[in-house]
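Colleague: need coordinates for the following:
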Amino acid sequence: MTGPNAARLLVVDDDGDMLRLLSMRLEAAGYRVATAGSAEAALAQLDVERPQLVISDVRLPGRDGLALFDEVRQRHPSLPVILLTAHGTIPDAIEATRRGVFTYLTKPYDSKELLERVAQALALHAPAPASPQAEEKWRADIISRSARMADLLAEARMVARSDASVLLRGDSGSGKEMLARAIHRASARAAKPFIAVNCGAIPEALLESELFGHVKGAFTDAVANHKGLFQAADGGTLLLDEIGDMPPALQVKLLRVLQERAVRPVGSSQSHPVDVRILSATHRDLEAAMAAGQFREDLYYRLNVVTLTLPTLAERREDIPLLANHFLNKLAAKYGRRLSGFAPEALKALIAAPWPGNVRQLYNVVEQVCALATTPLVPLALVQRALRVPSVQVLTYAEAKQRFERDYLVGLLKLTDGNVADAARLADRNRTEFYRLLQKHELTPGHFQSQAGDRAVSPSGDDGK
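Modeller: Prediction:
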């Protein structure tokens, strides 16, 4: 049985029996299937209703499957195509894959593999969700279809109804401020200000004044009274981002404000009542910071009434196609570029990338490809270029030790012109042990011997063999 929201597939084959068999298997898997017996009939179907995926035989009467693919690509650049091919036409199918066909399957095809490839194609090319209904506008900026994010958003929506302080945890770039804004929009304070401050980005000398305000003459540059962010956010929500970086002296003053619900500007003797909901965010391990005496335990429990933890982008990879296409559409409009999507292989590369910088890094990568793209469909090469950013390679201790050991041995062999006796002497190891190390790293001393002139023999008479 198929529902109205099931993905619609267009299957093209001039063999009626094969067409019926394919349709039965796909419909049994829950898809809606339209069929066509030729490329011309398939293009006519596309004019009536656009499917989410095209599955076509390579050998068709008149215009073949490759020509059909070219026409589909021209009309709908982001529509995925799977080709079915006999062994004799595999080279054509491989060439089509290089040009952007999602994949190809050889006949007789395996039903399980077919369904897996169909599911992959649909997942990679799923459209961004439609405009949210009024009740979902609170989280309209958070693009996701992952179960992990759905659970988090349901919890955030529930928490938003209370006035409890919330601690948002997550790696840098995972979207903590965006979730904080969503919580504010879903709360009773939505009509009041939402203000975010990065506690690690403002010098300690200025942060107190920024948060609590100051009066004229409180310090050299205080030429007028200044309301702090607590007063500016009165009635609304204040996000204290990177709270783990707040200096200890300010932690004490923040705790007093939270306890008394009043702020005293720098240089003033009077306190001003404030009604502010506090959300805080950090990528640091606050429990470890408390153990090290860097974060106050009483402040931690005051801020951490409810904890929400954002997953890394690598933990919600099913969201990458949605986010990438959403960012591409947004940036294409911003820069006035005509871009329609990512080539299948480019999208696969995005999904497979490690993303240490999370959603923020993905946005930056998409912005770079948007600036450099010369075709409507972003190619794999451009994505690979944007993903090649300098980064520190993190090795395990064992890997680092192995690499150092090999590099050390190579350096000695180069220095001694491949003479094992001299290299072992420099390493302060006996020759038997040194040979064992060379075998472990598959290093041959002869490869390091000089190629110019006769090889010199060491005073010991050992020629390195």
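Colleague: C-alpha from now on. contacts and neighbour counts both.
Modeller: OK.
Colleague: mind listing what the closest residue in space to Val305 that isn't next to it in sequence touches?
Modeller: Distance criterion CA to CA, 6 or more residues apart in numbering; nearest residue to Val305, sequence neighbours excluded, is Ser165 at 5.5 Å. Ser165 is in contact with 277-280, 302-306, counting by CA atoms under 8 Å, 6 or more residues apart in numbering.
Colleague: ok, Ser165 to His184 distance?
Modeller: Counting by CA to CA, to the nearest Å, the gap from Ser165 to His184 is 12 Å.
Colleague: over to Arg256?
Modeller: Taking CA to CA, one finds Arg256 at 23 Å from His184.
Colleague: which of those two has more neighbours?
Modeller: His184 (28 against 15; other CA atoms under 10 Å).
Colleague: give me the element the more buried one is part of.
Modeller: Element membership for His184, per DSSP states H and E: helix 176-185.
Colleague: and if you look at His326?
Modeller: Going by DSSP H and E, His326 is part of helix 320-335.
Colleague: quick one: buried residues of that helix?
Modeller: 320-329, 331-332 (16 or more other CA atoms under 10 Å).
Colleague: cool, stretch 17-29 as well?
Modeller: Neighbour-count burial for stretch 17-29 [16+ other CA under 10 Å]: 19, 22-23, 25-27.
Colleague: mind checking how far that stretch is from the chain centre?
Modeller: Remark: stretch 17-29 is offset 36 Å from the chain centroid, using CA atoms, centre = their mean, to the nearest Å.
Colleague: here's the other one to compare against:
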Amino acid sequence: MSNAMTNPPDVLLVDDDEEVRRAYGQTLELDGLTVSTTGSSAAALASLSTRFEGVVVSDVRMPGMDGFGLLDAVRRLDPDIPVLLITGHGDVPMALRALRAGAWDFIEKPADPVLLVETVRRALEQRRLVLENRALREQGARDEARADDVWAGRLIGRAEPMQRLRRTLAVLADTRTDVLIFGETGTGKEMAARALHDFGRRRAGRFVAVNCAAIPENMIESELFGHEAGAFTGARERRIGKIEHAHKGTLFLDEIESMPLAAQTRLLRALQERSIERLGSNLEIQVDIRVLAATKVDLLALSGEGRFREDLLYRLNTVTVRLPPLRDRHEDIPALFRHFVATVAARDGVPTRPVETGTLAGLMRRPWPGNVRELRNAAERHVLGLEEAEEMELAPAGAPSLEATVDLAERQAIAQVLARHGGRVGQSAEALGISRKTLYLKMRKHGLERDAVED
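Modeller: Model (predicted):
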């Protein structure tokens, strides 16, 4: 029994009576428990932290801060630290008060040695389980944060649609499931596909991208399935097709809506059997591939028009991932633009041009039909000092001032985020990257009412 122990104690024993401390301490130590003792609540609190792995056993009646005061202080520090209070014999009201105040248990004086040891050991087991669960949650949170950092570095954006997209892709990355990626022009379909490959279990294999719209119709089957020498006029030697080349990796079929129906039929069989035959050959070749397909059109509507095989559609869209257009994540525009400016400047080895507030305000007002690709092009022009003429012109007479323009853009951005998060201030502030207090002040400034806001 010691007041200052090398190893963390199992029990912190608090009692102003030295004889009681010695007696209880010996009882606990004889059962193999390590005990640290102190004569005051203040000293006990000074030795506690949220990492404390043991149990507090305290008398109730002590000078200064009594046992109830210590219990309250310990619960404020960490409500999961078990506190056992020692109450007077037969003092039922005090025992009930102890339990209501949050004590783990109470023991009557004089403490029965067997009961004291059993109660302390149960409390220690409870504390051990709490700390194990806490450690697992913290490790999970750290792992999730690290994983999100990796995905956020590739798919930039704090807007809720982007956070949701990263969570979905993180779930899909290590699976074998084929995925259909739907998104408007310029939303980053190939980037999402590459992220699925790079952060998944097939990362060591090839990522083979095929733009179905860029291959002539009479060449696409040869391009996908390969051919043997002499399979057709001009086929002088054997050629490995894209599907076979992607063995043990990922095949990305971009603009799959452009694939001719004949090629769709062969692709469907290849996906079902995971095998191919090169043109001019009867040899069946097994392939281990994951297929990611991308489209910017409604394939179901296309199949209804007879321009896309319905069975291929259902084979491809086991899971459909939808990429948000830039108009649905306006709050990400400043961060994306600055990222593209820095990337282009580093690529070209030129100084990074500062991005003025007025520039960002102008970007926030634009509709961006070309989405992120169009924004990147604007960043490239900015780095090179080649902004379009209308961007370089001075505001005409009667045009809003820069301050008014910025205010308008800010109000629109805040209103959009609030609407997207159902008026929840906490979630909206996090999405905007500002504090709740700052968001409240800006809402007041822009006359955004709180009546419909759910906090």
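Colleague: still on that earlier bit, Provide the aligned range in the second structure for the helix holding His184 of the first structure.
Modeller: Using TM-score structural alignment, helix 176-185 of the first structure lines up with residues 189-198 of the second structure.
Colleague: what about the matching stretch, how far off from the first structure?
Modeller: Stretch 189-198 of the second structure differs from its equivalent in the first structure by a mean of 0.8 Å after superposition (mean CA distance after the TM-score superposition for the first structure).
Colleague: neighbouring contacts of that stretch?
Modeller: Stretch 189-198 of the second structure is contacted from outside by 151, 154-155, 169-170, 172-173, 181-183, 203, 207, 249-250, 252, 254, 292, 294, 323, using CA under 8 Å, 6+ apart.
Colleague: same thing with stretch 230-241 of the second structure?
Modeller: 222-229, 278-281.
Colleague: from these, which would you call buried?
Modeller: Among those, those classed as buried by 16+ other CA under 10 Å are 222-228, 278-280.
Colleague: restricted to helices, list the residues you listed.
Modeller: In helices, defined here by DSSP state H, the members of those are 222-225.
Colleague: all helices of the stretch 51-200 of the first structure, in order?
Modeller: 65-75, 90-99, 111-124, 147-160, 176-185 (DSSP state H, counting those that start in this stretch).
Colleague: and Asp57 of the first structure, what pairs with it in the second structure?
Modeller: Using TM-score structural alignment as the criterion, Asp57 of the first structure has no counterpart in the second structure.
Colleague: name the nearest residue to Asp57 of the first structure, ignoring sequence neighbours.
Modeller: In space, and not counting its chain neighbours, Asp57 of the first structure is closest to Leu84: 4.5 Å by CA to CA, 6+ apart.
Colleague: tally of neighbours for that neighbour?
Modeller: Counted with other CA under 10 Å, Leu84 of the first structure comes out at 25.
Colleague: ok, Asp298 of the first structure next?
Modeller: For Asp298 of the first structure, the neighbour count with other CA under 10 Å is 13.
Colleague: separation between the equivalent of it over in the second structure and Arg128 of the second structure?
Modeller: Residue pairing (TM-score structural alignment): Asp298 of the first structure is matched to Asp311 of the second structure. Asp311 of the second structure sits 55 Å away from Arg128 of the second structure when distances are taken as CA to CA.
Colleague: ok, which stretches of the stretch 251-400 of the second structure are helices?
Modeller: 261-273, 299-304, 310-316, 333-348, 357-365, 371-384, 389-392.
Colleague: looking at the ones you listed, which is buried most?
Modeller: Ranked by average neighbour count under the criterion mean count of other CA atoms under 10 Å, the helices of the stretch 251-400 of the second structure are headed by helix 371-384 at a mean of 19.
Colleague: lovely, talk soon.
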